[in-house]
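Undergrad: Got a predicted structure here, sequence first:
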Amino acid sequence: MTRRIGTVRHARRTRSHALGRTIAIALAASAGFAIVWVQTLAMQFGGGIDTRDANPLVTKTPESPVEDLPGDPLTILLIGSDARSDENGEIVKDGVEGMRSDATVVAHLSGDRSRVELMSIPRDLQVEIPDCTLFDGTTVPGGYGDFNVAFSNGGRHGDPAEAAACTINAVHDLTDIPIDHWAVIDFAGFTRMVNALGGIPMCIPERIVSQDADLELDAGRQLLDGAEALGYARLRTAEVGDVSGSDLQRITRQQQLLERTLETALAKNLFTDVGALTSFIRAGAESLTTDEQLGDLGFMIRLAYGLRGVSADALTVTTVPWEYTDDRLNVLMTDDAPLMFDDMRHDRPLSVMSEGDSTSEWDPEPTTSPDADAPLVEPDSPNSAAPDNIDEILDTCGS
């Protein structure tokens, strides 16, 4: 239907011109701000992120479903590395050489950016590991075993891109989910990024003392700095605290930490505050290796802008559905796993969730009841500052 335009009087035309000038000035100002934003980001961390092309080593990429989907769904493989070189070597002092994956998460962003789904893959999930080809043409044979062997096979030369490519091949074979982008971050970068956020607020269910994790936390409301958050994420054994030693329980702690991290980022307007965003990315840039597109400045800005409306309620954190092997030393996928993979592959909300048991849960009956009204325990780090809505983030503490 066509709308008919009537005669415009002179006074009306003058107001229209004034309005047009106002809009033009506003648009120019907005464009100018965007340019300044981009330039600021470029100066702050341009070139700091190590970007690599791992595509030549990715042997087979599943085809994306041909569907009329809203927007452009993205799947990013996030890998935490315990590489023993440089600053990271000062954190990991266990005498083990090489590079291993300490955490592997498939992050799916729905096409309309209304959902973020994080699916952890257990390190000791028993799978077929494909052969791994390196940039020099050598091939590391695969075989049946722990999932994280894929990363260590690719990391024999200490190259994150080779390790990422071999892990991507394993994920493709396991899930049939096409990986669009990848990122590898080491412990040092994780520590700095947590500090850049001002710490991560957590509700600790019971007192924890672990010499191996270099961690000592009281029960209750805590603002973890980078070193404490890393120790909490890596915690496997403890002299004090009901820690099962299970990698699955550690995954649960890591997932809780990821949830709190997103909540903290949203509370601090990370995706819209140029200063906060630059500080956060700069903190991890030197310890971050990504594919070439994900590490591109313009792509990062568009991705952050697309996530500006995401709320904490839109986040789903889960694990590949699993069950123990007969000896209870490793885990296998259950029949629900292909359903979860298919939902993610087709950009559907997850219809199944992983179920654990007492060895994987991390909400034990606390030996010391956390007090929801107790003051927040903040670390000594001068970079730490609790977000303004700390009470909302920790509203479940002690419940």
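TA: Sure, I can see it.

Undergrad: make it CA atoms for all contacts and neighbour counts henceforth
TA: Fine.

Undergrad: in which helix or strand would I find the residue nearest to Phe45 when sequence neighbours are not counted?
TA: Excluding the flanking residues, the one nearest Phe45 by C-alpha to C-alpha, 6 or more residues apart in numbering is Arg282, at 5.4 Å. Secondary structure from DSSP states H and E places Arg282 in helix 274-285.

Undergrad: could you say what helices and strands the next helix or strand along the chain from that helix packs with?
TA: Next helix or strand after helix 274-285 toward the C-terminus (DSSP H and E): strand 288-291. Packing partners of strand 288-291 (3 or more C-alpha pairs under 8 Å, 6 or more residues apart in numbering; DSSP states H and E): strand 50-52, helix 160-175, strand 181-186.

Undergrad: ok, and here's another one to check against it:
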Amino acid sequence: MAETAKRRAPLWARLCLAGGCVVLVASGGTAVTGQALISKYTGAVTDNSLLDAQAAEAAPKTNLQKGALNILLVGIDPRDAKTPPLSDSIIVAHIPADRSRAYLFSMPRDLYVEIPEFPAANVRTHHAKINAAMALGSQAGNGKIKVSQGFQLLSKTVSNRTGIKKFDAGAIINFGGFKKIVEAMGGVNMIIDQDVKSEHLKPDGSPRDRLSQCQGHHRCSRPYTGPQKVYKKSSKPVHLEAWEALDYVRQRYGLPRTDYDRQRHQQQFIKAIAKQAMSKDIVTDPGKLTKVMGAAGDSLTFAGGDHSILDWALELRDLNVDDMVTVDLPGGGLGTGGDYKGEQFDESVEGFFDAVQKDEVGEFLLDHPDFVNKEG
């Protein structure tokens, strides 16, 4: 009995992980892990070098019991180990000093921004779409890819655009990891807020056929043809299998607001799996809880700075899934047709970023209710 206790995290610790880290990555301990606990009990990867670039700027150590917290969550969909990954999903979690809420907002992957100088990857200051920062920063020379280095450049880019001086924690998870998490939970229930057609999959989940002129290369922007999986709008939660959930949150083509709708769906997905991870079916079942916690495995990389995951869990243990507010930052295209450069935020977003810096997000949203996702 004693040996078993040494090999497994005590139940209180696992429950603490499930409850306290609800705002991180998949939330509720479903994927987030950290420090010594991470490798021993979940198989995920701890890499505090994600935050090294900020530490090098002599940023003060994070005191989890004082002040607001900002966490950078990045989703990637790498093709292979030799291809620099693009950041397909960029989400910031802001937790105010009073720990009353967790606010989630997304940075559009095509947001046109200034990417700062980054000597480690021989990157010069220039303007480009924000998802390029991860790929550019990941190039470590001699054809080697260092994802944590790419995260550093992305973090610096997001910091410069939002005014957030530093991130207190960060995480990278690939979309395959999200699939494993949802599989471990037996699927996820979430509201489908609009009709969505899959660009990638047939109704049975198999890949759609490629156009004859798009075989064997990636030069076609929309290379697929034939029957499509369709997700019908519903006012009540719909049960999605893991492959369906992953496919749903990846779609943007055919949606009225394209990537802005996709961002909203990704935020809704995070909230839905957080809620499900906190359900009695999981937190009261030690076997299922352990399975869900370990589902991401090495698909997840987490950096908690100077604090362990238990420190984070204990500090955030009183946050409830219903206290998670998803935020819609308005924006639109910069240029059109051949002159399209990417996306840009509406001027009103600068007021939101100012509120984040001042830890006044709640007050800002009371004055600007249109920023709150009604379905999120």
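TA: Noted; the coordinates are in hand. Bear in mind that the values here come from a model prediction, so they are computed numbers and not experimental data.

Undergrad: What about the equivalent of Val123 of structure 2 over in structure 1, how many residues nearby?
TA: Taking TM-score structural alignment, Val123 of structure 2 has Val140 as its aligned residue in structure 1. When neighbours are counted by other C-alpha atoms under 10 Å, Val140 of structure 1 registers 15.

Undergrad: close enough to count as contact, Val140 of structure 1 and Ile129?
TA: No. Val140 of structure 1 is not in contact with Ile129 according to C-alpha atoms under 8 Å; the separation is 10.4 Å.

Undergrad: hmm, back to that, average offset of the helix holding Arg282 of structure 1 relative to structure 2?
TA: Its matched residues in structure 2 lie on average 2.9 Å from helix 274-285 of structure 1 after superposition (mean C-alpha distance after the TM-score superposition for structure 1).

Undergrad: That helix vs strand 181-186, what angle?
TA: 70 degrees (axes from the mean of the first three to the mean of the last three C-alpha atoms, to 10 degrees).

Undergrad: For the stretch 201-350 of structure 1, which segments are assigned as helices?
TA: Ranges of helices in the stretch 201-350 of structure 1, per DSSP state H, counting those that start in this stretch, are 226-234, 247-267, 274-285, 297-306, 337-345.

Undergrad: most packed of those helices?
TA: Looking across the helices of the stretch 201-350 of structure 1 with neighbours counted as mean count of other C-alpha atoms under 10 Å, the highest average goes to helix 226-234: a mean of 23.

Undergrad: so where is it in structure 2?
TA: So helix 226-234 of structure 1 is aligned with residues 242-250, judged by TM-score structural alignment.

Undergrad: Find out how far the matching stretch is from the centre of the chain, if you would.
TA: 14 Å (C-alpha atoms, centre = their mean, to the nearest Å).

Undergrad: Same check on stretch 100-111 of structure 1?
TA: Distance, centroid of stretch 100-111 of structure 1 to centroid of chain: 6 Å (C-alpha atoms, centre = their mean).

Undergrad: which other residues reach the match of helix 226-234 of structure 1?
TA: Contact with stretch 242-250 of structure 2 is made by 175, 178-180, 182-183, 186-188, 196, 198, 200-201, 205, 231, 262, 265-266, 269, as judged by C-alpha atoms under 8 Å, 6 or more residues apart in numbering.

Undergrad: Mind giving me the ChimeraX select for these, buried ones only?
TA: To isolate the buried ones among the contacts of stretch 242-250 of structure 2 in ChimeraX, judged by 16 or more other C-alpha atoms under 10 Å, type:
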select :175,178,179,180,182,183,186,187,188,196,198,200,201,231,262,265,266,269
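
Undergrad: Quickly note the distance from Gly177 of structure 2 to Thr301 of structure 2.
TA: 11 Å (C-alpha to C-alpha, to the nearest Å).

Undergrad: okay, those two: which has more neighbours?
TA: Ranked by neighbour count (other C-alpha under 10 Å), Gly177 of structure 2 and Thr301 place Thr301 first, with 26 against 22.

Undergrad: what lines up against the more buried one once you look at structure 1?
TA: Match for Thr301 of structure 2 (TM-score structural alignment): Thr289.

Undergrad: can you pull the contacts of that match?
TA: 49-52, 160-161, 183-185, 295.

Undergrad: one step back: so which of the helices of the stretch 201-350 of structure 1 gets nearest Val36 of structure 1?
TA: helix 274-285 (10.0 Å; C-alpha to C-alpha).

Undergrad: What is the neighbour count of the aligned residue in structure 2 for Arg113 of structure 1?
TA: Residue correspondence to structure 2 (TM-score structural alignment): Arg113 of structure 1 is matched to Arg99. The number of residues packed near Arg99 of structure 2 is 19, by other C-alpha under 10 Å.

Undergrad: Please apply the same query to Ala34 of structure 1.
TA: 12.

Undergrad: Likewise for Thr162 of structure 2?
TA: 16.

Undergrad: Excluding chain neighbours, what is closest to it?
TA: Phe353 (5.6 Å).

Undergrad: Map that neighbour onto structure 1.
TA: Match for Phe353 of structure 2 (TM-score structural alignment): Phe341.

Undergrad: check contacts around that match.
TA: Contacts of Phe341 of structure 1 (C-alpha under 8 Å, 6+ apart): 175-177.

Undergrad: between those, which is closest to Thr75 of structure 1?
TA: Distances from Thr75 of structure 1 to these, taken by C-alpha to C-alpha, are shortest for Ile177, at 8.2 Å.

Undergrad: State the distance from the closest one to Ala285 of structure 1.
TA: Counting by C-alpha to C-alpha, the gap from Ile177 of structure 1 to Ala285 of structure 1 is 27 Å.

Undergrad: Longest helix in structure 1, please.
TA: helix 10-45 (DSSP state H).

Undergrad: Please identify the buried residues of it?
TA: Those would be 37-38, 41-42, 45, for helix 10-45 of structure 1 by 16+ other C-alpha under 10 Å.

Undergrad: Likewise for stretch 116-136 of structure 1?
TA: Buried residues in stretch 116-136 of structure 1 (16+ other C-alpha under 10 Å): 116-134.
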